[in-house]
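K.L.:
The sequence and its predicted three-dimensional model are supplied below.
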Amino acid sequence: MVKVKICGTTNLPDALHAAEAGADALGFIFAPVSKRRVTAQVAREVGLSVGPSVARVGVFMGQPLDEVLRTAEAARCSAVQLHGPLPGVYVEAVAAYYPVLRVLGPEDLRTGNVQAVPGVTLMLDAPQPGSGQPLDWSALVPHFPPGGWLAGGLGPENVARAVATLRPGGVDAVSKLEASPGIKNPQAVKAFVDAVKHA
């Protein structure tokens, strides 16, 4: 069964609706550049209110290692998602404490710039995460890692096709599920989860 992560969660009503719709994980963005950024306190309160059956993924982009670990602990994250060019020792250090989703771009896969690390699952995303731009899934079939996750321009209208093409272990969506940045469209969230579960 393909896992579903609803990323860019900023408030409790959206989190509760995503959980009720059947999401397996919520993403809380801590990257300073994001318009969906939340504090560790907000992520902790929202995540714990949803209950233990839904994973709480902290999303980071190039922050110092100690900040990532400190924030993930304060937010009570159950996993960490890492964006940006990062040395292997950094990724391994995070993976010593949390399951890691390591985000790569299409070029990383094509060039074989992928290092297997225990406790780390690879996630393919668009070059500009959160842009809503889908990838050319068919071109990536030869390079897509078994069990890898898929993000980048996914929404209710195209996720079933993406799942059928790449057979990912999980999918992740943000922008196509929003009424405005950081605020989810409940109908789109439910339609997205339903499309994945029936793909």
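P.N.:
It's in. Residues are numbered from 1 along each chain as shown.
K.L.:
going forward, measure contacts and count neighbours with C-alpha atoms only.
P.N.:
Fine.
K.L.:
now residue 103, what's its secondary structure?
P.N.:
Three-state call for residue 103 (DSSP: H, G, I helix; E, B strand; the rest coil): strand.
K.L.:
Okay, it and residue 141: tell me how far apart.
P.N.:
According to Cα to Cα, to the nearest Å, residue 103 stands 17 Å off from residue 141.
K.L.:
and the comparison structure, right after this:
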Amino acid sequence: MKVKICGITNEETAQFAVKTGADAIGFVFAESKRKVSLPNAKRIISTLPEEIKKVGVFVNPSRETIEETVLTTGIDTVQLHGNETPEFCDSLPYSIIKAFSIESKEDLEKIHDYTCEYVLLDGPKGKYYGGNGIAFDWELLSSFDFKDKKVILAGGLTIDNVHEAMIQKNVHMLDVSSGVETNGEKDLSKITKFISAVKGVKSIS
């Protein structure tokens, strides 16, 4: 199973996450306590291996904002975390992750309105559209037909529930942010434990 470490704001943490086994690194460009500037994101991304997915997180952005961010920073995947329409997503010439806040099966049904390959299932909305550290009822996943969608599970993930998350049906990737933080800052020890649990290794090489 793959792992995305989201809300990265500095090169040290990005490099550490990659070395520990992260498959994707997320940069938040929407309003958030983890928001990163374009120059900072560009600098961090320039140091990352080509095979690592570089994801930019947006909430209800304009097309121009996305284009400028992609061009400036070098992100290769756009994660849309707001009320973006299927038509808007289809109009973008990038790899798209469409995020959904899940509270009921009806919320899951909405994913089939979108043609994007990746869908991110997050907990209920709080102060921000995402990154609130709240899990939804994962039992909803067991009987749902995702068809050809690759599911990224987010919201409330920690080292304490990562094994439960890993056994959920249809999950392609786990996306963690606040669950690997201490006092609002990324904690390298927690990143190590989380990724090691997913990858089945005891320590980084």
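P.N.:
It's in. Owing to the predicted nature of the structure, the values given are computational and were not obtained by experimental measurement.
K.L.:
Please report the TM-score between the two superposed chains.
P.N.:
The TM-score (TM-score structural alignment, normalised by the length of the first structure) is 0.90; 194 aligned residues with a Cα RMSD of 1.9 Å.
K.L.:
related to what we said a few turns ago, settle it for me: which of residue 103 and residue 141 of the first structure has more neighbours?
P.N.:
Comparing residue 103 of the first structure with residue 141 by other Cα atoms under 10 Å, the one with more neighbours is residue 103, at 23 against 12.
K.L.:
Number of residues surrounding the equivalent of residue 78 of the second structure over in the first structure?
P.N.:
Aligned by TM-score structural alignment, residue 78 of the second structure pairs with residue 80 of the first structure. Number of residues near residue 80 of the first structure (other Cα under 10 Å) recorded here: 24.
K.L.:
my read: residue 80 of the first structure touches residue 61, true?
P.N.:
No: judged on Cα atoms under 8 Å, residue 80 of the first structure makes no contact with residue 61 at a distance of 10.7 Å.
K.L.:
all helices of the first structure, in order?
P.N.:
Assigned by DSSP state H, the helices in the first structure fall at 12-21, 40-50, 65-74, 88-95, 106-110, 137-140, 159-166, 186-197.
K.L.:
State the span of the second structure onto which the longest one is aligned.
P.N.:
Mapped onto the second structure with TM-score structural alignment as the criterion, helix 186-197 of the first structure occupies residues 188-199.
K.L.:
Distance of the residue sitting nearest the centre point of the second structure relative to residue 43 of the second structure?
P.N.:
Taking Cα atoms, centre = their mean, the centroid of the second structure lies closest to residue 175, which sits 4.6 Å from it. Computed with Cα to Cα, the distance linking residue 175 of the second structure and residue 43 of the second structure is 22 Å.
K.L.:
what do you get for residue 113 of the second structure?
P.N.:
Residue 113 of the second structure is 36 Å from residue 43 of the second structure, where distance means Cα to Cα.
K.L.:
Compare those two (neighbour count), which wins?
P.N.:
More neighbours surround residue 43 than the other of residue 113 of the second structure and residue 43, with 14 against 10 (other Cα under 10 Å).
K.L.:
List the contacts of the more buried one.
P.N.:
For residue 43 of the second structure, the contact set (Cα atoms under 8 Å, 6 or more residues apart in numbering) comprises 11, 73.
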